[in-house]
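S.K.: Need the 3D shape of this:
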Amino acid sequence: MGIRPGHDMAVTVIVDTPLCRYFSPALTAFRPALEPMGQRLAEMLLASLPAFAGPEGPRIIREVWPLELVARDSD
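M.R.: Coordinates of the predicted model:
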């Protein structure tokens, strides 16, 4: 096809893994802060359970977490 990632098009993956740097070209990726995200998800899960909910009852929580962009050769 003649399309070259990193030159003619950008390729970005959602979660950075050690393998991303070994692709050719190395893949640009987003890196989430997994430990704080996991802690917050556990808090949100507990808050959604009736036994842990406040007097208003369980609530729907929506949050956006920051991601770090790891720019490599595929961008």
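
S.K.: contacts, neighbours, all on C-alpha from now
M.R.: OK.

S.K.: tally of neighbours for residue 44?
M.R.: Neighbours of residue 44 under the rule other Cα atoms under 10 Å: 17.

S.K.: Please identify which helix or strand holds it.
M.R.: Residue 44 is part of helix 34-48, with elements assigned from DSSP states H and E.

S.K.: So which bits of that helix are buried?
M.R.: Judged by neighbour count (16 or more other Cα atoms under 10 Å), helix 34-48 contains these buried residues: 44, 47-48.

S.K.: ok, those residues vs residue 67, which is closest?
M.R.: If you rank these by distance to residue 67 using Cα to Cα, residue 44 comes first, at 19.2 Å.

S.K.: One more, so I can put them side by side:
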Amino acid sequence: MRGETSEGPIADVRELPDGRPALVAYTALDRLAEQCGENQPWMLVAIESLAEIKEQNKFDTVAFDPKFEAHLRENGRLL
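M.R.: Sure, this is the predicted structure:
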């Protein structure tokens, strides 16, 4: 599930293997590009803003720097 606004995506929530929803977050742009692709949209979010994001996009945890298989990317973006 990806949250959207008129300006574009605001959050990417993915299901973990155990079924819990997790907010996808990267701690560095090079890690984001390596795992999601060079054309992956992104935004900088302060930790203090996570509560507001959680209100709009229900998640149980934050997945920092998750690894994604190459087949999940297309046109330099995560599917």
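
S.K.: what's the TM between chain one and chain two?
M.R.: Put the two chains on top of each other and the TM-score (TM-score structural alignment, normalised by the length of the first structure) is 0.22; 32 aligned residues with a Cα RMSD of 4.2 Å.

S.K.: Which strands or helices does the strand with the most length in the second structure pack on?
M.R.: Counting residues, the longest strand found in the second structure (DSSP state E) is strand 8-15. Secondary-structure packing of strand 8-15 of the second structure (3 or more Cα pairs under 8 Å, 6 or more residues apart in numbering; DSSP states H and E): strand 2-5, strand 21-25.

S.K.: most tightly surrounded among those?
M.R.: Of these, the one with the most neighbours on average (mean count of other Cα atoms under 10 Å) is strand 21-25, at a mean of 20.

S.K.: Mind putting the buried residues of helix 34-48 of the first structure into JSON lines with distance to residue 28 of the first structure?
M.R.: Output for the buried residues of helix 34-48 of the first structure, formatted as JSON lines (distance: Cα to Cα, whole Å):
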{"residue": "44", "distance to residue 28 of the first structure": "30"}
{"residue": "47", "distance to residue 28 of the first structure": "35"}
{"residue": "48", "distance to residue 28 of the first structure": "35"}
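
S.K.: before we move on, back to that, which of the helices and strands packed on strand 8-15 of the second structure sits closest to residue 33 of the second structure?
M.R.: Evaluated with Cα to Cα, those place strand 21-25 nearest to residue 33 of the second structure, the distance being 12.0 Å.
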